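>>> Return a 3D structure for these sequence lines:
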Amino acid sequence: MDSLPTSMKPERRGRSKPLPTSSPSIVMAFFSCLAWLYVAGRLWQDAENRTLLTGLLKKNLDQRPKVLSVEDKLAVLGCKDLERRIVEAEMELTLAKSQGFLKNKMQKSSSSSGQKLLAVIGVYTGFGSRLKRNMFRGSWMPRGDALKKLEERGVVIRFVIGRSANRGDSLDRNIDEENRTTKDILILEGHEEAQEELPKKAKIFFSTAIQMWDAEFYVKVDDNINLDLEGLVELLDRRRGHDGAYIGCMKSGDVISEEGKPWYEPEWWKFGDEKSYFRHASGSLFILSKNLAQYININSASLKTYAHDDTSVGSWMMGIQSTFIDDSHLCCSSTAQDKVCSLA
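Now for the predicted structure:
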């Protein structure tokens, strides 16, 4: 029996719905991708930099000299090696001077009889003091033949001056011309003539004078005083043979610590709480025996200078076996009574 056909309804195949995707997730994924790319790029760049630096360091090490240059040593040691060498050279120079190994390039002068001079007198002067020099030449200071006769008696007198800051200018030329005429000026070639350089002038004067003349005494005189020359010669003659003599009008005094005031001392703090100078001879006129002048000559490179020449010389005399001789005849004042000097 044939079965009856049954009607079949076609199956409906439904389409699946897409899963919902949120917008924030997509944004986060995008930024995560960017972050990854950034980190990867930095790591690659750092690796490349390290490779480059490693190559440069290796190249520099290969090219580095086995023996360091002077520049390398100075950079590494901070100039200590150079400083040590300078100190050693100064010590060797001092030893050579003291033992007489250096040749004296300046011809020594003495009296015609060949005996040692009594004194070398240096009168400090400056470029603007020609009128003062002429005044002294017309009063207490001999000139011409009289100056030569005084040297025969054993006393040499010279005006003492340095060189201009502008070497070879009209100031230097005028001094050279004046000296050619008068022959009474000692020109300190290694000294720059300036007020602030006076303490150094003392070192150079005594060093130069003792190399040029062999004398019992070396005298420093300011150019603002009149000198009783015969009285000074008599005073020195009585002191002949007195080694270690530091002679002058001895004084002390307050250290001026206020900048801008007369006699200001920049290193005032070194003189203690009371700020008083040690005992020293007045700068107007003081005298050193030969061995003290020789001491300055030998040790000039290491001698400390202060603001003034008289305190500087006094400080040098403090540390050695010198005899301080306080002579009131050397205390220059407005009156010449019982004095060998008076204010001009």
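
>>> C-alpha only now, for contacts and for neighbours.
Will do.

>>> centre of the chain versus the longest strand along the chain, how much separation?
In the chain, assigned by DSSP state E, the strand with the most residues is strand 276-289. Mean-position distance between strand 276-289 and its chain equals 23 Å (Cα atoms, centre = their mean, to the nearest Å).

>>> other SSEs contacting it?
Applying 3 or more Cα pairs under 8 Å, 6 or more residues apart in numbering; DSSP states H and E, one finds that strand 276-289 contacts strand 215-221, strand 245-254, helix 309-318.

>>> Run the angle between the first one and strand 245-254 for me.
Just to be clear, that refers to strand 215-221. Angle of strand 215-221 versus strand 245-254, following axes from the mean of the first three to the mean of the last three Cα atoms, to 10 degrees, is 30 degrees.

>>> List of residues touching strand 215-221?
For strand 215-221, contacts defined as Cα atoms under 8 Å, 6 or more residues apart in numbering pick out 116-124, 206, 209-210, 236, 240-241, 283-290, 293.

>>> can you give me the helices for this protein?
Under the criterion DSSP state H, helices of the chain are mapped to 23-63, 70-77, 80-98, 130-137, 145-152, 170-182, 198-212, 229-238, 290-299, 309-318.

>>> The second one packs against which elements?
Contact here means 3+ Cα pairs under 8 Å, 6+ apart; on that basis helix 70-77 packs against helix 80-98.

>>> the inter-axis angle of the helix it packs on versus helix 70-77?
Angle, helix 80-98 to helix 70-77, by the same axes, to 10 degrees: 110 degrees.

>>> Check which helices and strands helix 80-98 sits against.
Here helix 80-98 is seen to pack against helix 70-77, helix 290-299 when contacts are counted using 3+ Cα pairs under 8 Å, 6+ apart.

>>> what distance separates the first one from the centre of its chain?
It refers to helix 70-77. 24 Å.

>>> rewinding a little: now the helices and strands packed on strand 276-289 as JSON lines including distance to residue 176?
Shown next, in JSON lines, are the helices and strands packed on strand 276-289 (distance: least, Cα to Cα, whole Å):
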{"stretch": "strand 215-221", "distance to residue 176": "21"}
{"stretch": "strand 245-254", "distance to residue 176": "32"}
{"stretch": "helix 309-318", "distance to residue 176": "25"}
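
>>> compare with the first, here's sequence two:
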Amino acid sequence: MSWKSRGGEKTVSRRWTLLLCVGSFFTGLVFTNRMWMVPDAKDIIRTSKSKEQRKEVITERYYPKLMDQKEEARKILGENSTTDEDLQLLNKTISNLEMELAAARMAQESLLKHSPLAEEPKAINTSRRHKYFMVIGINTAFNSRKRRDSVRATWMPQGEKRKKLEEEKGIVIRFVIGHGATSGGILDRTIEAEDRKHGDFLRLNHVEGYLELSAKTRTYFATAVSLWDANFYVKVDDDVHVNIATLGTTLARHRLKPRVYIGCMKCGPVLARKHILHKYANEDVSLGSWFIGLDVEHIDDRKLCCGTPPDCEGKARAGNTCVASFDWNCSGICDSVDRIKEVHRRCGENESAIWNAVF
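The predicted structure follows:
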């Protein structure tokens, strides 16, 4: 360790000050590791305290030191960093901390507000013991019932076939939606009735809104990770056609890679240094930017963004079946309710493909 003399006093160099701060930060993480643990669902449900009292206890116990550490790291990043390596190290630390904080906060709030996370603790425990291959979340809205039905009639298996897909292939598929601005209102009751009929929804602790798609995407991934232990988590819209077997075989090629983000990169990478979790207007842009600064390999696979016929049809005939098909000018299949069946007929994989596929 080097020392510099200033006015007769010994001071630590800026470089060593930075390294000592980083070391202290990680030491703090080790000693506060227990704070990351979300209270067991049954303990929260059975407690006699009121919801507000429980929320105060959890907030007071689990977050202050973590938030202090995050702010300390931000100060270090802004004031003492001198090299690109230091910046990258601290950026990764902050982004990892923010991502885990978001996931922990969402899970705790869901438990307190009696969302499916709190209402079905047995299902959570069972899911965590079973290893799934991939979870596919289909982003949908309250007014998209016809779109959902068109997906159910084409590429998404129904009833016992969907259950068999989960049990034998480890593939979970759910429509993803939050709640209306008025809790328990007509919008929520309509979705609940549809879910009783089909059983294919994942309800989020999130208020639906077009300008909140980025927040919804973040909540979806955090919720999916808390419910299912899977190799891959997929997000798709309800106006896109997907070939599940082709998607599975495509992802399987990257299965041994520890951290990958696979998608169709339309406009190149989105860089963000100070605001890792900044929410852009487009949720896919937001998702890509959140991984900047993390040790994640970005893979641009054009099979995930084929056009509708004749594009996907020609590729299928050539033996290069597409993973997903949509129209670029609509960011989905234009008039998908009427056209998705045609896309499925001309570009869809054989019905037996999913059952014969090995991932």
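
>>> how about the helices of structure 1 in a markdown table, adding distance to residue 189 of structure 1?
Output for these, formatted as a markdown table (distance: least, Cα to Cα, whole Å):
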| stretch | distance to residue 189 of structure 1 |
| --- | --- |
| helix 23-63 | 48 |
| helix 70-77 | 32 |
| helix 80-98 | 20 |
| helix 130-137 | 19 |
| helix 145-152 | 23 |
| helix 170-182 | 10 |
| helix 198-212 | 9 |
| helix 229-238 | 27 |
| helix 290-299 | 15 |
| helix 309-318 | 19 |
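
>>> Can I get those helices in TSV including mean neighbour count?
Compiled in TSV, those are given as follows (neighbours: other Cα atoms under 10 Å):
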stretch	mean neighbour count
helix 23-63	11
helix 70-77	12
helix 80-98	14
helix 130-137	14
helix 145-152	16
helix 170-182	14
helix 198-212	21
helix 229-238	14
helix 290-299	20
helix 309-318	20
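
>>> Identify whichever of those lies nearest to residue 106 of structure 1.
helix 198-212 (5.7 Å; Cα to Cα).

>>> and that closest one with helix 309-318, angle?
Using the same axes, to 10 degrees: helix 198-212 of structure 1 against helix 309-318 is 60 degrees.

>>> which residues in structure 2 does helix 198-212 of structure 1 align to?
The aligned range for helix 198-212 of structure 1 in structure 2 is 213-227, by TM-score structural alignment.

>>> what about that stretch, how far off from structure 1?
Aligned to structure 1 and superposed, stretch 213-227 of structure 2 gives a mean residue distance of 0.4 Å (mean Cα distance after the TM-score superposition for structure 1).

>>> Tell me which residues are up against that stretch.
Residues from elsewhere that reach stretch 213-227 of structure 2 (Cα under 8 Å, 6+ apart): 102-103, 106-107, 117, 124, 127-128, 135, 137, 176, 178, 204-206, 208, 233, 279-284, 286-287.

>>> what about 6 Å?
Where contact means Cα atoms under 6 Å, 6 or more residues apart in numbering, the residues beyond stretch 213-227 of structure 2 that reach it are 103, 124, 279, 283.

>>> quick one: the strands in structure 2?
In structure 2, the strands defined using DSSP E lie at 3-6, 9-12, 131-139, 171-179, 201-207, 229-237, 241-242, 260-263, 297-300, 324-325.

>>> Out of those, which gets nearest to residue 339 of structure 2?
Closest among those, using Cα to Cα: strand 241-242, at 10.2 Å.

>>> sorry, back to before: just put the strands of structure 2 in CSV and tack on distance to residue 87 of structure 2 and mean neighbour count.
Converted to CSV, the strands of structure 2 look like this (distance: least, Cα to Cα, whole Å; neighbours: other Cα atoms under 10 Å):
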stretch, distance to residue 87 of structure 2, mean neighbour count
strand 3-6, 23, 10
strand 9-12, 20, 11
strand 131-139, 34, 21
strand 171-179, 36, 22
strand 201-207, 33, 20
strand 229-237, 29, 18
strand 241-242, 40, 28
strand 260-263, 22, 17
strand 297-300, 19, 14
strand 324-325, 37, 26
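
>>> count of neighbours near the nearest residue to residue 90 of structure 1 once chain neighbours are set aside?
Spatial nearest neighbour of residue 90 of structure 1, excluding adjacent residues (Cα to Cα, 6 or more residues apart in numbering): residue 301 at 7.2 Å. Residue 301 of structure 1 is flanked by 13 other residues according to other Cα atoms under 10 Å.

>>> how about residue 278 of structure 1, what does it touch?
By Cα under 6 Å, 6+ apart, residue 278 of structure 1 lies in contact with residue 252.

>>> To which residue of structure 2 is residue 154 of structure 1 aligned?
Under the alignment (TM-score structural alignment), residue 154 of structure 1 maps onto residue 170 of structure 2.

>>> Excluding chain neighbours, what is closest to that match?
Distance criterion Cα to Cα, 6+ apart; nearest residue to residue 170 of structure 2, sequence neighbours excluded, is residue 132 at 4.3 Å.

>>> Could you check how far residue 183 of structure 2 is from residue 231 of structure 2?
34 Å (Cα to Cα, to the nearest Å).

>>> again, but for residue 54 of structure 2
Counting by Cα to Cα - residue 54 of structure 2 and residue 231 of structure 2 are separated by 34 Å.

>>> on that earlier part again, save the helices and strands packed on helix 80-98 of structure 1 as TSV, and put in distance to residue 91 of structure 1 too.
As requested, those are exported to TSV (distance: least, Cα to Cα, whole Å):
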stretch	distance to residue 91 of structure 1
helix 70-77	22
helix 290-299	9
